[in-house]
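Trainee: Return a 3D structure for these sequence lines:
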Amino acid sequence: MADEGNMPANPVPNPAEGANGADNQPSAGFITQYVKDLSVENPKAPESFQWTDQPQLDVQFNIAARDVGDGVHEVELKIVCTANAQAGAAYIIELAYCGLVGMRNMAEDQAHMFLYSEAPRMLFPFARRVVADAVHDAGFPPLMLDPIDFQGLYFQQLAAKRAREAEEGAGTPAADA
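Mentor: Purely as a prediction, here's the structure:
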């Protein structure tokens, strides 16, 4: 019976992959993910636990990415959740949840889309759990954030940017020939 765990030391590269095998194929993946910053404020405790009115919830999020070198990028998903009642803020949660993404052989537009659409989509479930736990640990029922369509938002932002650029370009007087 053959040992399925052993691979040849020098597998024959697939000609479709080029001379370097899979080394020239586009690839991206998470190296690690982590909480970069977490702030939990419960400014009106213990009075806030006795309020009877339903607080209004405001959820804001932002995505940032930066190159940290050698094909590695840090993607930051920042989420701010504020629950306000008539008597004041019940709680404020600020989270910066990050992932280090290794990328190679990706076209600039593909890399940009991955960093601002796909990577945040993959980070979100973990950030959502951190927010739920933080709200619960502040003494309130866990906050389960609704899923976010990061790809839809990415394309919406891209279309808005192109429209602004086209508008700015149309407003510039043409140079005389």
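
Trainee: Please make it C-alpha for all contacts and neighbour counts, starting now.
Mentor: Fine.

Trainee: I'd like the next helix or strand past the longest strand along the chain.
Mentor: Using DSSP state E to define each element, the chain has its longest strand at strand 88-104. Later in the chain than strand 88-104, the nearest helix or strand by DSSP states H and E is helix 108-113.

Trainee: Identify the residues contacting that next one?
Mentor: Applying CA atoms under 8 Å, 6 or more residues apart in numbering, the contact partners of helix 108-113 are 103, 154.

Trainee: Now do the contacts for the residue nearest to E41 when sequence neighbours are not counted.
Mentor: Distance criterion CA to CA, 6 or more residues apart in numbering; nearest residue to E41, sequence neighbours excluded, is I92 at 5.0 Å. Listed by CA under 8 Å, 6+ apart, the contact set of I92 reads 39-42, 80-83.

Trainee: To compare with the earlier structure, here is another sequence to fold:
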Amino acid sequence: MSENGNGAAQAAPQVRMNVLAQFIRDMSFENILAQKRATGNVQPDVQVQVNLDAQKRDAEHQYEVVMKLNVTSKAKETGDEMFILELEYAGIFHIEGVPEDQLHPFLLIECPRLLFPFVRRIVSDVTRDGGFPPLNLETIDFMQLYRSELARRQAETPQN
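Mentor: Now for the predicted structure:
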């Protein structure tokens, strides 16, 4: 921190973030194992794909962040699908004080961190209610996810 002439420290702009709403935008759960009338003890192999999207809303300082999860579970021995869960979970945020050059990473790292515990609970409840042991998602490193997506986009961009 630097000091100005009167000895007072200059404060960084105060970041304010409020979650105005959060909701399930879309959800689908398909119990394939039950449809096939399969029985017995099956060892699952669970795959989770996460995609994030953020956009500015019409209201000033408001943004919508959507976390899209695609969870598939297959039997380890046979590779047969057991269930598919697709979930789009959205949050509407009021954000002020974030510099423009830091807004994109803020929306795709900090906002999903706040939404994740609710998404984890929904996934656990839906898998349990769907006839499977509750699936407790591992914590997602949203910073690493953001960096990976930036690297992927840079690799796709043709170099001149």
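
Trainee: Tell me the counterpart residues of the longest strand of structure 1 in structure 2, please.
Mentor: Aligned using TM-score structural alignment, strand 88-104 of structure 1 spans residues 80-96 in structure 2.

Trainee: ok so, going back, and the longest strand of structure 1 against structure 2, how far off on average?
Mentor: Between strand 88-104 of structure 1 and the aligned residues of structure 2, the post-superposition mean distance stands at 1.2 Å (mean CA distance after the TM-score superposition for structure 1).

Trainee: From the chain's centroid, how far away is that strand?
Mentor: With CA atoms, centre = their mean, to the nearest Å as the basis, strand 88-104 of structure 1 stands 8 Å off its chain's centre.

Trainee: And stretch 58-77 of structure 1, by the same measure?
Mentor: Distance of stretch 58-77 of structure 1 from the chain centroid (CA atoms, centre = their mean) equals 7 Å.

Trainee: What residues of it count as buried?
Mentor: 63, 65, 72-77 (16 or more other CA atoms under 10 Å).

Trainee: Present the residues you listed as JSON lines; the columns should include secondary structure and distance to Q56 of structure 1.
Mentor: Listed next are the buried residues of stretch 58-77 of structure 1 as JSON lines, based on DSSP: H, G, I helix; E, B strand; the rest coil; distance: CA to CA, whole Å:
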{"residue": "I63", "secondary structure": "strand", "distance to Q56 of structure 1": "24"}
{"residue": "A65", "secondary structure": "strand", "distance to Q56 of structure 1": "30"}
{"residue": "V72", "secondary structure": "strand", "distance to Q56 of structure 1": "39"}
{"residue": "H73", "secondary structure": "strand", "distance to Q56 of structure 1": "35"}
{"residue": "E74", "secondary structure": "strand", "distance to Q56 of structure 1": "32"}
{"residue": "V75", "secondary structure": "strand", "distance to Q56 of structure 1": "29"}
{"residue": "E76", "secondary structure": "strand", "distance to Q56 of structure 1": "26"}
{"residue": "L77", "secondary structure": "strand", "distance to Q56 of structure 1": "23"}
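
Trainee: Dump the residues you listed to CSV, plus distance to S27 of structure 1.
Mentor: Shown next, in CSV, are those (distance: CA to CA, whole Å):
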residue, distance to S27 of structure 1
I63, 21
A65, 17
V72, 12
H73, 13
E74, 16
V75, 16
E76, 20
L77, 21
